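Asker: got a structure for you, letters missing:
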């Protein structure tokens, strides 16, 4: 049989109120238009409902004796503090993880920067090497050209090592007996 909050409020009974289950207390609290979370403990919801019913004079002052003792409230406060402490510890761990990730990223960036610099230096060296190779090739070509010129000059000289008077007759002075 389903719990009817309206029916209960018409004929409230302290004993039946004390025996209500959490689900029934939630229905009663919703009927009374409370702002609460369903995840709250049964004792807290029960205390809220008792306060509201006593203020509205639906239940008498004797209902206040059903409220949970302060020891439970102290335990609840302690649990809340422990929960907050755990949350802060988790936050600190997350912050540490974030810091570690930041450090890793900085290291990666530095490594990438060094790699880029090394690549740039390597490319510069490769360009200088190519330039030197081209200069060397140019020098080799010059030497080849000079050697070819010298060879052609030596061939010409080898033919002209002997003096051919017939070819160069005009260079021979005229013979005069008087001068001899």
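Answerer: Good, I have the coordinates. Since this is a predicted model, take the numbers as computed values, not measurements.
Asker: C-alpha only now, for contacts and for neighbours.
Answerer: Will do.
Asker: Give me the residue at the spatial middle of the chain.
Answerer: residue 105 (6.1 Å; Cα atoms, centre = their mean).
Asker: Using the three-state scheme, assign that residue.
Answerer: helix (DSSP: H, G, I helix; E, B strand; the rest coil).
Asker: Show me where this protein has its helices.
Answerer: 5-10, 14-18, 22-31, 42-55, 70-159 (DSSP state H).
Asker: okay, now the one to match up with it:
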């Protein structure tokens, strides 16, 4: 895939590159990055470089996902997880309350 992109750089083949291929391309372009970075962040860096070098057109910028979007997505995931935990706790409290009320009735009989 990377070889195809290097021969004839186009948006579709670039968008289909795997992280390992993006890492190789970023090294080839002498970009400042860490392999531990998320794929999208490396992809954003490569897009900026390729657009600046006029290897890819400005339309490539549409492939960028801003970090703020990733941050918002993570925040929404965490909020959703928190709501699920809260519901789980309420459910357990409800079960416990009903169980305790049931015990009280048995003792009175």
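Answerer: Okay, I see it. Since we're looking at a predicted model, the values are computed, not measured.
Asker: follow-up on the earlier one: and the residue nearest to the centre of the first structure, what's its match in the second structure?
Answerer: Mapped onto the second structure by TM-score structural alignment, residue 105 of the first structure lines up with nothing.
Asker: repeat for the one 10 residues further on
Answerer: Per TM-score structural alignment, there is no equivalent position to residue 115 of the first structure in the second structure.
Asker: quick one: residue 94 of the second structure from residue 100 of the second structure, how far?
Answerer: Counting by Cα to Cα, to the nearest Å, the gap from residue 94 of the second structure to residue 100 of the second structure is 10 Å.
Asker: If you could redo that for residue 13 of the second structure, that was the one I meant.
Answerer: 63 Å.
Asker: Between the two, which is the more surrounded one?
Answerer: residue 13 (15 against 11; other Cα atoms under 10 Å).
Asker: What sits closest to the more buried one if chain neighbours are left out?
Answerer: In space, residue 13 of the second structure comes closest to residue 5 once its chain neighbours are excluded; the distance is 5.8 Å by Cα to Cα, 6 or more residues apart in numbering.
Asker: Please say which position in the first structure the one you found maps to.
Answerer: Residue pairing (TM-score structural alignment): residue 5 of the second structure is matched to residue 8 of the first structure.
Asker: Next: residue 55 of the second structure.
Answerer: Under the alignment (TM-score structural alignment), residue 55 of the second structure maps onto residue 58 of the first structure.
Asker: and its match, how many residues sit next to it?
Answerer: Neighbour count for residue 58 of the first structure, taken as other Cα under 10 Å: 16.
Asker: Just tell me what residue 29 of the first structure corresponds to in the second structure.
Answerer: Using TM-score structural alignment, the partner of residue 29 of the first structure in the second structure is residue 26.
Asker: Quick check: closest non-adjacent residue to its match.
Answerer: Once flanking residues are discounted, residue 26 of the second structure sits nearest to residue 46: 6.1 Å by Cα to Cα, 6+ apart.
Asker: contacting residues for that neighbour?
Answerer: By Cα atoms under 8 Å, 6 or more residues apart in numbering, the contact set of residue 46 of the second structure is 22, 25-26, 29, 31.
Asker: Turn these into a markdown table, columns for neighbour count.
Answerer: Rendered in a markdown table, the data for the contacts of residue 46 of the second structure read as follows (neighbours: other Cα atoms under 10 Å):
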| residue | neighbour count |
| --- | --- |
| 22 | 22 |
| 25 | 19 |
| 26 | 21 |
| 29 | 12 |
| 31 | 14 |
